[in-house]
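# Next input, structure requested:
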Amino acid sequence: MDYFLTNTDDISDCDDQSDKSTSNNNHAKNHTQKSVLGENTGRSSRRKQSAPRSRLVRQCDECDFTSSMTSEFKTHMKFEHGHDQVFLCDLCRYYSLSSFDYQLHLNSHQ
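Just a heads-up that it's a prediction; the model follows:
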């Protein structure tokens, strides 16, 4: 079951026209409780809920360097091996020095 809190915009847009100054806290709790219980609140979040990303450990093909940080891996490739552009897949451990090969790889995820 997914647990998430509702966006505050959802509460302010609610059709309930009760006195919001005195009952807003209880009303907000109602929306939150429905969301936690997996019930439909009648409102969808305007913000995209991003899934937690796992740390992808990348292994350099030219040496024994590994890193789970994108910027660190790109810096390594640039300064240790002279590759100015490295294309890293966000979905798996794949990387390429060629944008064409990288695009072909991205198509394989579809």
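
# going forward, measure contacts between C-alpha atoms and count neighbours the same way
Fine.

# Kindly indicate whether Asp101 is helix, strand or coil.
Here Asp101 is recorded as helix under DSSP: H, G, I helix; E, B strand; the rest coil.

# Next, work out how far apart it and Asp10 are.
43 Å (CA to CA, to the nearest Å).

# If you count surrounding residues, which of the two has more?
Neighbour count, other CA atoms under 10 Å: between Asp101 and Asp10, Asp10 has more, with 17 against 12.

# Which helix or strand contains the more buried one?
Element membership for Asp10 (DSSP states H and E) is helix 8-12.

# Please spell out which residues along the helix or strand following that helix are buried.
Sequence-wise, the next helix or strand downstream of helix 8-12 (DSSP H and E) is helix 20-36. Residues His27, Ala28, His31, Thr32, Gln33, Ser35, Val36 are the ones in helix 20-36 that count as buried (16 or more other CA atoms under 10 Å).

# before we go on, could you also do this sequence so I can check it against the first one:
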Amino acid sequence: ADTDNADRDKMLPTADFFDVAHFPQAHYQGGRCQPDGPAGSYRAQGTLMLRGVSKPVPLSLHFSMQGKSALLTLDATVPRLAFEVGSGQWASASAIGLDVAVHGVLKLAPGG
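Okay, here's the model as predicted:
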């Protein structure tokens, strides 16, 4: 991970946070997806599995075209303590928010 903070980047893989030694992958299983708001906006229901814990986490999706490329953006809010991320001395919201915003971008472009 690169969070623009070297100390934080070193802590994220540890057992206090993502515990990558025991849980090297997270999984998202998408489900029902429905239009939501302006054209190209959707709301997907799905389940996030993180640190061996599975919980429903909806995604806000937006699809658009940029020339010949397709762009898909996603946003979600993950309640970190529900997945035991940042527990123990980090469980307080004083240093890290209890809800973590996740943003992703996928750009699909023709090869060549």
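
# Overlay the chains and give the TM-score.
The TM-score (TM-score structural alignment, normalised by the length of structure 1) is 0.21; 43 aligned residues with a CA RMSD of 4.8 Å.

# what's the helix holding Asp10 of structure 1 packed up against?
helix 20-36 (3 or more CA pairs under 8 Å, 6 or more residues apart in numbering; DSSP states H and E).

# tell me which strands and helices the helix or strand that the helix it packs on is followed by is in contact with?
Next in sequence after helix 20-36 of structure 1, counting helices and strands by DSSP H and E, comes strand 58-59. When contacts are defined as 3+ CA pairs under 8 Å, 6+ apart, strand 58-59 of structure 1 sits against strand 66-67.

# Swap in 10 Å and give it another go.
On a contact count with 3 or more CA pairs under 10 Å, 6 or more residues apart in numbering; DSSP states H and E, strand 58-59 of structure 1 meets strand 66-67, helix 70-81.

# Just after the last one, pick out the following helix or strand.
Using DSSP H and E, the helix or strand that follows helix 70-81 of structure 1 towards the C-terminus is strand 87-88.

# What is whatever helix or strand comes next after that next one packed up against?
For strand 87-88 of structure 1, the following helix or strand on the C-terminal side (DSSP H and E) is strand 95-96. Applying 3+ CA pairs under 10 Å, 6+ apart, one finds that strand 95-96 of structure 1 makes contact with strand 87-88, helix 99-108.

# Sketch out the helices for structure 2, chain order is fine.
6-11 (DSSP state H).

# Buried residues in stretch 59-72 of structure 2, which are they?
Within stretch 59-72 of structure 2, the residues that count as buried by 16+ other CA under 10 Å are Leu59, Ser60, Leu61, His62, Leu72.

# what's the answer for stretch 102-110 of structure 1, then?
Tyr102.

# for stretch 66-84 of structure 1, same thing?
Under the neighbour-count criterion of 16+ other CA under 10 Å, stretch 66-84 of structure 1 has Ser67, Thr70, Phe73, Lys74, Thr75, His76, Met77 buried.

# Please tabulate the residues you listed in JSON lines, including the columns distance to Ser96 of structure 1.
Below are the buried residues of stretch 66-84 of structure 1 laid out as JSON lines (distance: CA to CA, whole Å):
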{"residue": "Ser67", "distance to Ser96 of structure 1": "15"}
{"residue": "Thr70", "distance to Ser96 of structure 1": "13"}
{"residue": "Phe73", "distance to Ser96 of structure 1": "12"}
{"residue": "Lys74", "distance to Ser96 of structure 1": "11"}
{"residue": "Thr75", "distance to Ser96 of structure 1": "14"}
{"residue": "His76", "distance to Ser96 of structure 1": "14"}
{"residue": "Met77", "distance to Ser96 of structure 1": "11"}
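
# This completes my enquiry, with thanks.
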